[in-house]
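Peer 1: How does the following fold in three dimensions:
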Amino acid sequence: MTQTLAPFACLPEASRGRRFPESMSTFRSPFQRDRDRIIHSSAFRRLKHKTQVFVEHEGDYYRTRLTHSIEVAQVARTISGVLGLNTDLAECIALAHDLGHTPFGHTGEDALARLMEPYGGFDHNAQALRIVTRLERHYADFDGLNLTWESLEGIAKHNGPLTGPNADPKHAPDPLPYALVQANALWDLELSTHASAEAQVAAIADDVAYSHHDLHDGLRSGLFTEDDLMELPVTGPAFELVDRIYPGLDRMRRRHEALRRVFGTMVEDVIHVAQNRLDAAQPKSVDEIRAMGTTIIRFSKPLYQDLKAVRSFLFHRMYRAPSVVEVRAKVTAMLDDLFPLFLRQPEMLPQEWRADVEAAQSETELARIVADYVAGMTDRFAIQEHARLFGSDGAD
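Peer 2: Have a look, this model is predicted:
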């Protein structure tokens, strides 16, 4: 069934096109083509062995960046479909949003950002742009994936404007990461405005997905229990409801039934708020969405406050749990070994990186090449390389 798009959706036929012109596909829209290029990219495949919180080898059931991205895409399709938005574009941005992540989750990003401070910094969203505009080198006519402007815009600013009066300092580092500056210089992404509603949906879908699956993973790891979640807003009422409907339900089914209700609460809240805000604003085009000066896709204030309490709990009981902090220290030390080594001895990089190394005109350019290589590592490859080069895997 063909979806009827709202007037404020991103229409494929109205796309601003690609930096390098290509003929239209006979059976896929430009945004479907973008999505497919993301899925077939090397960077997307590597997400299979990059983690969210736990190191890749710690268990097969914990989320990876790949499973997370698939879950985000599912939420984005659901929300965008209900709102009359372009589901293909929302899915594309959702699938691409974590392409720039380093090994070892946010721990790896923190380490690489610190190591790259003298060379223009590091940010995973900016690195995703660098990947899709430069580092994926499979096509004869261009570097990168030659995505449409709308997809690049969504990757760059799905969390909001990055410059100007509406920029959120939390998501708009000053100065901007070099990778973002370079991508924007190639094609103006209008960094001072909000992104399309599809990109905003991808951003909120990320919040929904990780809020939900981090609860699952934290329970599975034993870092907290269902009784702990009974004390929290959102999760507590969900468990109480399941207990009323299914008294005596076994533990795993009880957990799943409660957390899927938490998931549903978040999605339904976003849809309800968006419908109300869109009905009030009556935007006639995607450009009106971009110019609104505020996000139109968001949680209600009451749910947002409840989710802050849940995230605070997760921060202290999961992200900063002693066992997690111990592993964070080990993997940080691994990157602190690997990055300087490759910077001092770039001849140790694989053969396919040699041309870039030889073309580097400064230590800054070389450091950025090394950062590209290290950021592209999976958890397991980083551990293996550290063991090969330093005689210890650092994660025992």
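
Peer 1: drop to CA atoms for contacts and neighbour counts, all remaining ones
Peer 2: Fine.

Peer 1: just checking, what's the longest helix in this structure?
Peer 2: Taking DSSP state H as the criterion, the chain has its longest helix at helix 251-281.

Peer 1: Does K284 belong to a helix, a strand or coil?
Peer 2: coil (DSSP: H, G, I helix; E, B strand; the rest coil).

Peer 1: Which residues does stretch 375-382 contact?
Peer 2: For stretch 375-382, the surrounding residues in contact (CA atoms under 8 Å, 6 or more residues apart in numbering) are 43, 46-47, 49-51, 55-57, 100-104, 112, 334, 374.

Peer 1: which element follows the longest helix of the chain toward the C-terminus?
Peer 2: Following helix 251-281 in sequence order, the next helix or strand is helix 286-290 (DSSP states H and E).

Peer 1: by contact count, what packs against the next helix or strand after that next one?
Peer 2: The helix or strand immediately downstream of helix 286-290 is helix 301-314, counting by DSSP H and E. When contacts are defined as 3 or more CA pairs under 8 Å, 6 or more residues apart in numbering; DSSP states H and E, helix 301-314 sits against helix 197-221.

Peer 1: make it 10 Å
Peer 2: Applying 3 or more CA pairs under 10 Å, 6 or more residues apart in numbering; DSSP states H and E, we find helix 301-314 packed against helix 197-221, helix 226-229, helix 235-245, helix 251-281.

Peer 1: for the ones you listed, which one ends up most surrounded?
Peer 2: helix 197-221 (a mean of 23; mean count of other CA atoms under 10 Å).

Peer 1: Give the other helices and strands that it contacts.
Peer 2: Applying 3+ CA pairs under 10 Å, 6+ apart, one finds that helix 197-221 contacts helix 65-82, helix 87-96, helix 149-157, helix 226-229, helix 251-281, helix 286-290, helix 301-314.

Peer 1: Any buried residues in the third one, and which?
Peer 2: The one in question is helix 149-157. For helix 149-157, a neighbour-count test (16 or more other CA atoms under 10 Å) marks 149-157 as buried.

Peer 1: Now show me the structure for the sequence below, then we'll compare the two:
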Amino acid sequence: MLKARTTLLEEEEKILAPYARKSSLSGGRVHFEEEHPYRLPFQRDKDRIVHSQAFKRLEYKTQVFVFSEGDHFRNRLTHTLEVAGVSRTIAKVLSLNEDLAEAIALAHDLGHSPFGHAGQDALAEIMKGRGGFEHNKQSLRVVQKLERRYPEFPGLNLCQATLSGIMKHGGDYEVSDLNLQRKEEGPSLEALIVDFSDEIAYSIHDIEDGLGRKFIKPEDLSSVSLWRRNYLSVKQQYPAAKEELVLRTTFRFLLNEIVSNLITTTSSHLEIHEIKTYEDVSRAFLEKIRLVVFSQTMWEEMRELKKFLYKNLYRHPVVSKMSDQGKETIFLLFDFFTKNPDKIPESYLEREEEEGRDRIICDYIAGMTDRYAMEKLKSEGMFWIPY
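Peer 2: Predicted structure coming up:
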């Protein structure tokens, strides 16, 4: 039996919680489009994001280690898929809108620069006093303006609810109606879940990559409560297992504990604060009530885990060297394109009069992959030190 759009909407009303962001609350699109006969709004958004150029480029953008470090380390694409998976799980269990949560997760890093946070720091430094740079704001810019897939409009023309979720803590680089609406209404529960899923995914998986690169050792993690508890539990359950499998199983146990804690604590808070409608979610935001939360113990253990990562992985000499070289690459490229605008692609140059040279160069560099940025630097005869 074929399900018509009306049937899909009726099923959504029955399945999703009253406080979920349903298709009826999508907010519509900036540029009018007829609704699809069997694909609901957030499903269409999700598909548009996956088919975008920016999404494909995530494969060669740094998470912690650049692509040349090896084939089994995470990049922005694999990280994004992991965030989407965690978000979808949490949304499903809490009877929230899985399609919306997944769409926000898939888009959350589209604006990330090459070379990870080092690249963002470099562009933020360059653009200080020139409009700024921040990857969440850039992600919004990508889906609203920079992607070109439709003859009728720029960007992907995503639903307002999806755009609001991508905003995270900031808005656009300029004040907009959507920005003001986000500040007045607050984020959806689906958007809040993605924020937490991002934190959960990178916290656990950066440990896995750090161990894989041997920048940290299992014994180094003995001081981290979350790790120690789950590692010892796995060792007890599988005493004959090889260390490699013990570690992989520990990551599974760790992920399950953290996600389960978020689900149960959030569910409890929704009941305590009598969240029964979507309007109640907005009310809680205005009253500064946190609805999506860890337990107090988990908050403390997650802080301990992240503190360990900053000290032992993110500030590791080799990672720091990669970061410094990534920053230098971006500084050199920005300076080069400033002095040689004829080297900027026409698709960016056509917006120079409207937005200024600094912004279009920033857009161009932010959209580059690590690999393309390195190759561009070398092709223009600039000094570059290999990783």
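
Peer 1: Out of the helices and strands packed on helix 197-221 of structure 1, which is closest to D123 of structure 1?
Peer 2: Each of these has some distance to D123 of structure 1 by CA to CA; the shortest is helix 149-157, at 10.9 Å.

Peer 1: What is the next helix or strand after that closest one packed up against?
Peer 2: The helix or strand immediately downstream of helix 149-157 of structure 1 is helix 178-186, counting by DSSP H and E. Using 3+ CA pairs under 10 Å, 6+ apart, the elements in contact with helix 178-186 of structure 1 are helix 124-130, helix 149-157.

Peer 1: now these in JSON lines, with distance to R380 of structure 1?
Peer 2: JSON lines is the format used below for these (distance: least, CA to CA, whole Å):
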{"stretch": "helix 124-130", "distance to R380 of structure 1": "19"}
{"stretch": "helix 149-157", "distance to R380 of structure 1": "26"}
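
Peer 1: any idea what S26 of structure 2 aligns with in structure 1?
Peer 2: S26 of structure 2 maps onto S15 in structure 1, with residues paired by TM-score structural alignment.

Peer 1: Equivalent analysis for E59 of structure 2, please.
Peer 2: Applying TM-score structural alignment, one finds that E59 of structure 2 aligns to K48 in structure 1.

Peer 1: so when I look at that match, I'm seeing a strand, right?
Peer 2: No. Read with three-state DSSP, K48 of structure 1 is helix and lies in no strand.

Peer 1: what's near enough to touch the residue nearest to it when sequence neighbours are not counted?
Peer 2: In space, and not counting its chain neighbours, K48 of structure 1 is closest to L66: 4.8 Å by CA to CA, 6 or more residues apart in numbering. Counting by CA atoms under 10 Å, 6 or more residues apart in numbering, L66 of structure 1 makes contact with 44-52, 72, 95, 98-99.

Peer 1: Could you measure from F44 of structure 1 over to T67 of structure 1?
Peer 2: 11 Å (CA to CA, to the nearest Å).

Peer 1: about what we covered before: filter the contacts of stretch 375-382 of structure 1 to the buried ones?
Peer 2: By 16+ other CA under 10 Å, these give 43, 46-47, 49-51, 55-56, 100-104, 112, 334, 374 as buried.

Peer 1: which one of those sits closest to F342 of structure 1?
Peer 2: For those, the nearest to F342 of structure 1 is V374 (9.0 Å; CA to CA).

Peer 1: Now do the same for the closest one: its match in structure 2.
Peer 2: In structure 2, V374 of structure 1 lands on I365 (TM-score structural alignment).

Peer 1: wait, doesn't its match sit right on T338?
Peer 2: No. Counting by CA atoms under 10 Å, I365 of structure 2 does not reach T338; the two are 11.7 Å apart.

Peer 1: Would you check the span in structure 2 matched by stretch 335-346 of structure 1?
Peer 2: With TM-score structural alignment as the criterion, stretch 335-346 of structure 1 aligns to 330-341.

Peer 1: Please name the residues that touch the residue nearest to E274 of structure 2 when sequence neighbours are not counted.
Peer 2: Once flanking residues are discounted, E274 of structure 2 sits nearest to D280: 7.9 Å by CA to CA, 6+ apart. Applying CA under 10 Å, 6+ apart to D280 of structure 2 gives the contacts 18-19, 270, 273-274, 286.

Peer 1: Next, count neighbours for the closest residue in space to A111 of structure 1 that isn't next to it in sequence.
Peer 2: Distances taken as CA to CA, 6+ apart place T332 nearest to A111 of structure 1, at 5.9 Å, with adjacent residues excluded. T332 of structure 1 has 18 neighbours, counted by other CA atoms under 10 Å.

Peer 1: May I see the buried residues of the helix or strand where T332 of structure 1 lies?
Peer 2: Using DSSP H and E, T332 of structure 1 sits within helix 322-344. Buried residues in helix 322-344 of structure 1, counted by 16+ other CA under 10 Å: 324, 327-328, 330-332, 334-336, 338-339, 342-343.

Peer 1: What is the most widely separated pair among those?
Peer 2: V324 and L343, at 28.6 Å, using CA to CA across the buried residues of helix 322-344 of structure 1.

Peer 1: Can you tell me the centre-most residue of structure 2?
Peer 2: H108 (3.4 Å; CA atoms, centre = their mean).

Peer 1: could you list every residue that touches that one?
Peer 2: H108 of structure 2 is in contact with 80, 83-84, 102, 135-140, 165-168, 194-195, 198, counting by CA under 10 Å, 6+ apart.

Peer 1: For L158 of structure 2, what is the corresponding residue in structure 1?
Peer 2: Per TM-score structural alignment, L158 of structure 2 is aligned with L147.

Peer 1: Neighbours of D250 of structure 1, how many?
Peer 2: With other CA under 10 Å as criterion, D250 of structure 1 counts 9.

Peer 1: and if you look at C10 of structure 1?
Peer 2: Using other CA under 10 Å, the number of residues around C10 of structure 1 comes to 24.

Peer 1: and the buried ones among the contacts of stretch 375-382 of structure 1, which two are the farthest apart?
Peer 2: Of all the pairs that these form, the one spanning the most space (CA to CA) is A43 and M334, at 21.4 Å.
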